[in-house]
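Q: Next come a sequence and a model predicted from it.
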Amino acid sequence: MGANTLKRRVVHTVQRLAVNPIGRNLPVTMIETTGRKSGQARRTAVGGRLIDNQFWLVSEHGEHSDYVKNIKANPAVRVRLHGTWRTGTAHLLPDDDPVARLGGLPTLNSAVVRLMGSDLLTIRIDLD
């Protein structure tokens, strides 16, 4: 097993068992996707920045992340910003430079994404 695979598994487990359950009950930014298998709403704590009418974020594990797999199956999402849910359409941007993009996003979250990430991927959500 490669270092990135092990890193991704450890981080995913911590996020699934601790970060996401706690985040669902705190006023943090969340993305809600539709489960590609279950069809159920799936919520994940994310960090990013609203710029005009677009929400920008970088996925730590790119196409290995469950929420990214869900976006690929159905790009209609909701984002909770400052306690308010907004609908939008997510776009995966593999040609964008995710490290450069992190420079314009919140500093603490960007540092965690750089540290914990294994396969960074920029995502833009066009909000309705």
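A: Received, thanks. Quantities reported herein were computed from a predicted structural model and do not represent experimental measurements.
Q: When you work out contacts or count neighbours from here on, use the C-alpha atoms and nothing else.
A: Noted.
Q: Would you map the helices across this structure?
A: Per DSSP state H, the chain carries helices over the ranges 3-14, 20-23, 66-73, 98-102, 107-116.
Q: Would you mind measuring from the closest residue to residue 50 other than its chain neighbours to residue 13?
A: Nearest residue to residue 50 in three dimensions, chain neighbours excluded: residue 56, at 6.4 Å (CA to CA, 6 or more residues apart in numbering). Using CA to CA, to the nearest Å, residue 56 is found at 24 Å from residue 13.
Q: Next up, a structure to set beside the first:
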Amino acid sequence: MADSVRDRVTKFFQKYFGNQVMGRMPFQTLLETTGRTSGLPRQTPLGGKRIGDEFWFVSEFGERSQYIRNIKADPRVRVRINGRWHRGTAHLLPDDDAEARLRTLPSLNSFGVRTFGTNLLTVRVDLHD
């Protein structure tokens, strides 16, 4: 399915502006995946919530997101939460109610995901350390 104009504008803004700024903030939550083609680490700023030994978030573009494609190729990830890195295994949960999940996550990020997202997908990361 082709991306809409809104999707393309949102992705462009995130890639070249938002992610560049947010990724440099020391306490911004980051998801690090392994590039499925390059094999290099890829970091994406995102919002979510740690609950025990799990980290939950919702991807706004679902399986069209590059980091989701990377997770499908290799679910081993790292998540930086409050300035500390944690290893984990990501699980895509297409049967989870992403709208309901967003109501349990931090409201500012959830607002952005709901506003700009077109293909919501819940992700749970089981943290190993």
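A: Done, it's in. From a predicted model like this one, the values you see are computed outputs, not experimental measurements.
Q: count of residues packed around the residue nearest to residue 50 of structure 1?
A: Per other CA atoms under 10 Å, the neighbour tally for residue 56 of structure 1 reads 21.
Q: Dump the helices of structure 1 to TSV, plus distance to residue 124 of structure 1 and mean neighbour count.
A: Formatted as TSV, the helices of structure 1 follow (distance: least, CA to CA, whole Å; neighbours: other CA atoms under 10 Å):
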stretch	distance to residue 124 of structure 1	mean neighbour count
helix 3-14	22	14
helix 20-23	21	15
helix 66-73	11	19
helix 98-102	11	17
helix 107-116	15	15
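Q: Return the residues in contact with residue 109 of structure 2.
A: For residue 109 of structure 2, the contacting residues are 46, 47, 48, by CA atoms under 8 Å, 6 or more residues apart in numbering.
Q: can you tell me how far residue 88 of structure 2 sits from residue 94 of structure 2?
A: Residue 88 of structure 2 sits 19 Å away from residue 94 of structure 2, taking CA to CA as the criterion.
Q: repeat for residue 36 of structure 2
A: For residue 36 of structure 2 relative to residue 94 of structure 2 (CA to CA), the value is 21 Å.
Q: So if I had to pick from these two, which one is more boxed in?
A: Between residue 36 of structure 2 and residue 94, counting by other CA under 10 Å, residue 36 is the more crowded of the two (17 against 13).
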